[in-house]
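> sequence below, structure please.
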Amino acid sequence: MALITTGGNPSSSATDDIELLNLNYYQELYRAALKGNWKEAKSFLDRDPDAVKARISNLKMTALHVAACEGHSEFVENIVALMPAAELAQLDDLGYTALHYAAIGGSLRSAKALLAANSNLTQVVDSEGRTPLLLAASLGSESKEVVWYLLLVTTDEKPGQPFTGPRAAYLVNVLIASGLHEISLYLLEKNPHLATAVDHQDNNCTPLFILARNKSNFLSGSRLGFLETCIYQFLPVEVDYRPPRSVRAHVVGHESVQDQLRMPTQNKGQVLHGLRRLLCGAIKPIASARFRQLQDAKLRHHCAVELVQQICKQISKKNVSERSDYLLKLEILNTATVNGTTEILRILLNFFPDLIWVRFSNNRFLVLTYAIEHRHENLFRMVCDKTARNKLMAFAVLEPRETILHLAAKLPPLSQLSSISGAALQMQRELQWFKVVENLVHPYYKEYPNTNLETARELFTKEHKQLAESGEKWLKDTSNSCMLVATLVATVVFAAAFTAPGGNNDDGDPNFLDKKTIMFMVFAVSDAISLFASLTSLLMFLSILTARYAEEDFLESLPKKLIIGLASLFIAIATMMVAFGATFTIVLSKKFNWVYIPITLLASFPVTLFALLQLPLFIQMVRSTFGRSIFRPQNIW
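Reported below is the predicted structural model:
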């Protein structure tokens, strides 16, 4: 074949053309590997057995690389059986072996086949020095079984050295960031030094910083509804610190991992826990996805707390100056406090009590000021009782020239403000914060001006002006909508009182008064209750519309009226449907004596729908207005 060149190095062009010819020759094998079609690939390999080692793509990938990258496990198993063990460790132009691709793709079957043929593949690093385990933890973390498997079969040998080398800290950090807390606990149990390892290649990140950065690792950072909170408290926590049984089955026989499988499981012998486990086991097959998510979340939260405990045990082995540098200079304390992660702070303070006195350059104490500024109730409870320590913290004048009451007067971060539904309830919570912080401050400092010569009260009014206006608009819009519904209900039930089912006789008495005594009484009573409840609701919402909307009204007056109005409206709708059902039953029961069953089901649907839609807001209002104080003190120690 004649080579046509357009300048440059003729020998180089000739090489390129030869390579192009080779790639064209392997197109059939390449397509078969992409599709996972072993029959086509086997036919090609029967004609050319050496093609099993050939580079069939521009990236110097073999058929094994391609199949592993595409996740074709059966193809990988078949072609591994035809390849020499040494060839399995070849890197392509991207710098990956087939095991790297299997780890990234989360294919346990492919990884097992490759390691069965060549157990040294776990130590082969890619072009950036990453082992398959590290790639599985960072890019294939959705497949927990693959991460477990590679962790068990990987040894700490050169060149990878995944547990003591320069990327060891990154390994434990990505495991924690991926939410693989059980695996992280196992890794730290076997390699305690990793608990305090610092990843100098990634802004000096540490395992504790990664835990503090992600609030969802802990219950304090998870926003659960009322019903979800009740279910969460009930769920048992079953932690087995060993690898899952399905993974252990794959590594039996590996000499390097037999001792790793002998780890104690958590002993849960209490009767109550056993009953919870049995009940949850029975519910789980029919439970909703949200139920299973809550169970996984509780396990993740539990393991995160255990991780913090293990890390703190390792930190306590350092000297005082090293502890200080580790916790303060690496932004761990600051991050945990800003995020309101009470679990981390409580454990840290129990291990190192002196941290409670830490203050930053602006004279802000660690817990108290950040709890107020970022509106973390759980954090504030730890320091809101009037001990000498907390009084000293409360009386400190911050820089620039402001008190903790000025912090309470400022608007919180949007993420904290939006955690409460409705502008009116947000304004109520802000007033509650201001009042409780005001009780901590000495009277001398209540009128203390800041650098703009504003007292805390003046600053509160200024900062919350827009929120108060939004709260007023929200209340008026809600009241107008609910008034319309209450008016319709009152009109209907008032008319129903004078048009009794079955009509009236010549004396004006209802015809069914004596014949259907029980159902008629149900109709009469429910109709009357519906009328009274709807009128009560109407008056409550009318009083909201005509309120003065002063700041103090948002604290109790307006929320109480809204609670009474919504409760009355719910009762009015429910009893109206009862009256309707009773009427329908009276009229049709003579010919259709089963009619009350579908009527009851249908009548309960709108009532249930109304309750489900309004219940979360209603419960939040009741708890915020009438419930126990969210600022009740809790003991740190």
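> switch to C-alpha atoms for all contacts and neighbour counts from now on
Will do.
> show me what counts as buried in stretch 179-190.
Residues of stretch 179-190 classed as buried by neighbour count (16 or more other CA atoms under 10 Å): 179-189.
> how about stretch 525-545?
Those buried within stretch 525-545 under the rule 16+ other CA under 10 Å are 526-545.
> distance from that stretch to the middle of the chain?
Computed by CA atoms, centre = their mean, to the nearest Å, the separation of stretch 525-545 from the middle of its chain amounts to 40 Å.
> who's in contact with that stretch?
Outside stretch 525-545, the residues within contact range by CA atoms under 8 Å, 6 or more residues apart in numbering are 475-476, 479-480, 482-483, 486-487, 489-490, 493-494, 496-497, 558, 561-562, 564-569, 571-576, 578-579.
> make it 6 Å
Residues from elsewhere that reach stretch 525-545 (CA atoms under 6 Å, 6 or more residues apart in numbering): 476, 479, 483, 486, 490, 493, 561, 565, 568-569, 572, 575-576, 579.
> and those residues as TSV, adding neighbour count and secondary structure?
Formatted as TSV, the contacts of stretch 525-545 follow (neighbours: other CA atoms under 10 Å; DSSP: H, G, I helix; E, B strand; the rest coil):
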residue	neighbour count	secondary structure
K476	18	helix
S479	23	helix
M483	22	helix
A486	28	helix
A490	24	helix
V493	25	helix
K561	18	helix
G565	27	helix
S568	23	helix
L569	25	helix
A572	30	helix
T575	24	helix
M576	27	helix
A579	27	helix
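> turn the residues you listed into JSON lines, columns for distance to K462.
Putting those into JSON lines (distance: CA to CA, whole Å) gives the following:
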{"residue": "K476", "distance to K462": "22"}
{"residue": "S479", "distance to K462": "26"}
{"residue": "M483", "distance to K462": "32"}
{"residue": "A486", "distance to K462": "36"}
{"residue": "A490", "distance to K462": "42"}
{"residue": "V493", "distance to K462": "47"}
{"residue": "K561", "distance to K462": "26"}
{"residue": "G565", "distance to K462": "31"}
{"residue": "S568", "distance to K462": "36"}
{"residue": "L569", "distance to K462": "36"}
{"residue": "A572", "distance to K462": "41"}
{"residue": "T575", "distance to K462": "45"}
{"residue": "M576", "distance to K462": "46"}
{"residue": "A579", "distance to K462": "51"}
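> now show me the structure for the sequence below, then we'll compare the two:
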Amino acid sequence: MTRDHVQIPIDPDDANWRGRCNRRMKELKNKQFPSDDAASSGLMHKELIGEKNVMIPELYKGVEKEKVDEFVDVLEQVCVQRKLALCDVFDQVTRAGDSMLHMAVRLGKEKIVELISRHFPKLLIRRNVRGDTPLHVAVRFKHCGIVKLILSQYGTEKAKHDGMKDITREKNEHGDTPLHEAVNSKDFGVVKVIFDADKDVVHCLNKSKRSPLFLAVVNGNKDILNLLLKIPFPADKRLPQHFGNSPLHAAILERNPDLIEEILKERPELVYLRDEHGGTPLHYAAYVGYDEGFHILLQNSKSDQTALEGNKKGHLPIHLACKKGHIKVVKKFLQHEWPIKLHLLLNQKGQNLLHVAAKNGRSNVVQYLLKNPKINDVTINQTDNDGNTPLHLASMNLFPRVVYFMTGDKRTKVDLLNNKGLRAQDIVRLAGKNQRSIRQFLANLVFKEAGVPLKVNDVLYSHHQPSPKPEMSLKDLLNTFLVVATLMVTVTFAAAFTVPGGVYGSDDPDPEKRGMAVLAHKPFFWVFTTFNVIAMYSSVIACGLMLMAMIFDRKLATRVTILAMLCLVIAFLTVPVAFMAAVRLVVANDSALALLITIIGGLYTFLILLALLSGFFPVGIGLKIPLLRHAGRLVLWILITKLIDYDDKPQKEDKTRMVN
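This is a model prediction of the structure:
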């Protein structure tokens, strides 16, 4: 120990540690330490590499000491050995930017915290790399006693100096105040200490735009929530239009019905609190599809007016439910008795709930609404500000399933014109300028199946005439099918001379059997021969018709192509049956295998039939033959309602789709 170090004897029975340690700290603060060359050069080196204030290891160990006197001993040793003033020692921080006060708080060293904060009060607002003050750290680690100590010490310093900010309003890099941290810690005692020190911070938003009140709901602590709910929103300002400060919005987000009822019990007026989009909790419940929360809010509202208020875009809660396709919320809404007709519930564009559902392709909602007795023909055929009915809007966005359900309802008037003089079918017809999309193709078929005649304005259609490229598509189609038909002729022709089981040879003893089929007496040979012949002649006819179509004009060629395609469909259906019969013949001795072949053949023949009808059903719908027409309708129903899902809006980058 050097001469400059004055050791104060410690009496183990002396309980007055404050007086003793404060006296030693004052002496250390007033003591001057002359620098030597070695120390100076070392500090210069650290300063050059940017580590002048990096905390030395001895200080880490000093903060960890159990007794405060031992901590002061370490400070004395560091000051003497390093030739550093005490203020320079406390200026050092860890790599994370923590001061010794941060470290003492984290470790729960209450006496050391009291000693440091008294002699170096500026450390109370020192921040680490995360922007945390010692108070942030104290509440995060639930040190209630240290929280009280820091608040008391800072209050004393604030009384001495004017203009100091409230330490409870200090925010870290996440924008969290100490109360945010306290709520996240879920420690009621710590929350109450901070709350009693500054009640208005309850409504302070962090960078995530969430207040401590909002976080209390998210964390699900009812005691903390009830404490924070006692603070009213500022009386001199409008209710904050922000999602992150509405406890009901938070309870809906967490889908916690108990908290929703708890909040409504304590503060029923919060049902009117709006978010940044002007939406009430009812709007938010409808938007996220939380039907149970929507029902609770609806039942606890003092009047129906809350559910009939619009947000900034004029959308009612029911509009948002229809837009997002939340059918359970829609059912809850329609089960309620409203003092106003449904067709009068309009947004700023003059659109009712069916408009909104059809516009966004929510086929499940559209189907439910059409079946609901509260939806009348006025709602179904109502026009918006642009003169569009729900069917117009579904056609604009090419939603074939919505169009299918709406045209299938006899109350829908398909001939209504919008402000541009267009019907819904005209809009679909004009949707593709150069190429047709599958969506447009299906929507056109739906209108055709519904028996809607095409009466598009010739002047308007002339501006949307397809380019010459589609004129070549018929020729390309004919060439493709001609190749397929030719291959089918070749296969069936060859099969006729390579019959299953072979033929009797020329050296057979019975002259009448020579060259005859060995299995000609079998029933399945009749099946094979019959279906192979049908496939052969159907393919030949298809080839001939396609060759003729190439020399006709477009109108006649289209009709001939339809007949050729019908012949190909027959060929594609008969070839699999002929193949199954041939295989069945050669394995007839094994009954189990023969049965398996028959089952597999029947199953795949049905699948082929379904696939061919799916491709041919547009023709079937247009023909007057009842059987084919009904088959076409059946396939259309399967495709629209079961297989193809086009409930999303067409992408703008897809050139084959209509840009909305």
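> that older thread, need the max-distance pair from the buried residues of stretch 179-190 of the first structure.
G179 and E189 (17.1 Å; CA to CA).
> can you tell me how far the residue positioned nearest the centre of the first structure sits from K158 of the first structure?
Residue closest to the average C-alpha location in the first structure (CA atoms, centre = their mean): S216, at 4.5 Å. Using CA to CA, to the nearest Å, S216 of the first structure is found at 36 Å from K158 of the first structure.
> equivalent analysis for L617 of the first structure, please.
59 Å.
> which one's more surrounded, the two?
L617 (15 against 12; other CA atoms under 10 Å).
> tell me the buried residues in the host helix or strand of that one?
For L617 of the first structure, the element it lies in under DSSP states H and E is helix 596-626. Across helix 596-626 of the first structure, burial judged by 16+ other CA under 10 Å covers 596, 599-600, 603, 607, 615, 618, 620-621, 624-625.
> closest one of the residues you listed to G129 of the first structure?
Q620 (52.4 Å).
> quick one, helices of the stretch 51-200 of the first structure?
With DSSP state H, counting those that start in this stretch as the criterion, the stretch 51-200 of the first structure has helices at 63-70, 73-80, 98-105, 108-117, 132-139, 144-153, 168-177, 181-190.
> circling back to that earlier point, assign the residue nearest to the centre of the first structure to helix, strand or coil.
helix (DSSP: H, G, I helix; E, B strand; the rest coil).
> and it, how close does it get to S419 of the first structure?
Distance from S216 of the first structure to S419 of the first structure, by CA to CA: 14 Å.
> one more: W357 of the first structure?
Counting by CA to CA, the gap from W357 of the first structure to S419 of the first structure is 30 Å.
> next: L601 of the first structure.
For L601 of the first structure relative to S419 of the first structure (CA to CA), the value is 35 Å.
> one more: F498 of the first structure?
48 Å.
> which residue of the first structure lies farthest from its centroid?
Distance-from-mean max, the first structure, by CA atoms, centre = their mean: D506 at 68.2 Å.
> for it, helix, strand, or coil?
Looking at D506 of the first structure with three-state DSSP, the answer is coil.
> mind listing what it touches?
D506 of the first structure touches nothing, counting by CA under 6 Å, 6+ apart.
> now do it against T499 of the first structure, distance only.
For D506 of the first structure, the distance to T499 of the first structure - CA to CA - is 14 Å.
> over to A582 of the first structure?
Taking CA to CA, one finds A582 of the first structure at 14 Å from T499 of the first structure.
> quick one, which of those two is more surrounded?
A582 (23 against 12).
> so which strand or helix has that one?
helix 557-588.
> how far out from the middle of the chain is that helix?
37 Å.
> what's the angle between that helix and helix 596-626?
Counting by axes from the mean of the first three to the mean of the last three CA atoms, to 10 degrees, helix 557-588 of the first structure lies at 170 degrees to helix 596-626.
> now helix 557-588 of the first structure: buried residues?
558-586.
> to S43 of the first structure, which of the helices of the stretch 51-200 of the first structure lies closest?
helix 73-80 (12.3 Å).
> now the closest one: buried residues?
Those would be 73-77, 79-80, for helix 73-80 of the first structure by 16+ other CA under 10 Å.
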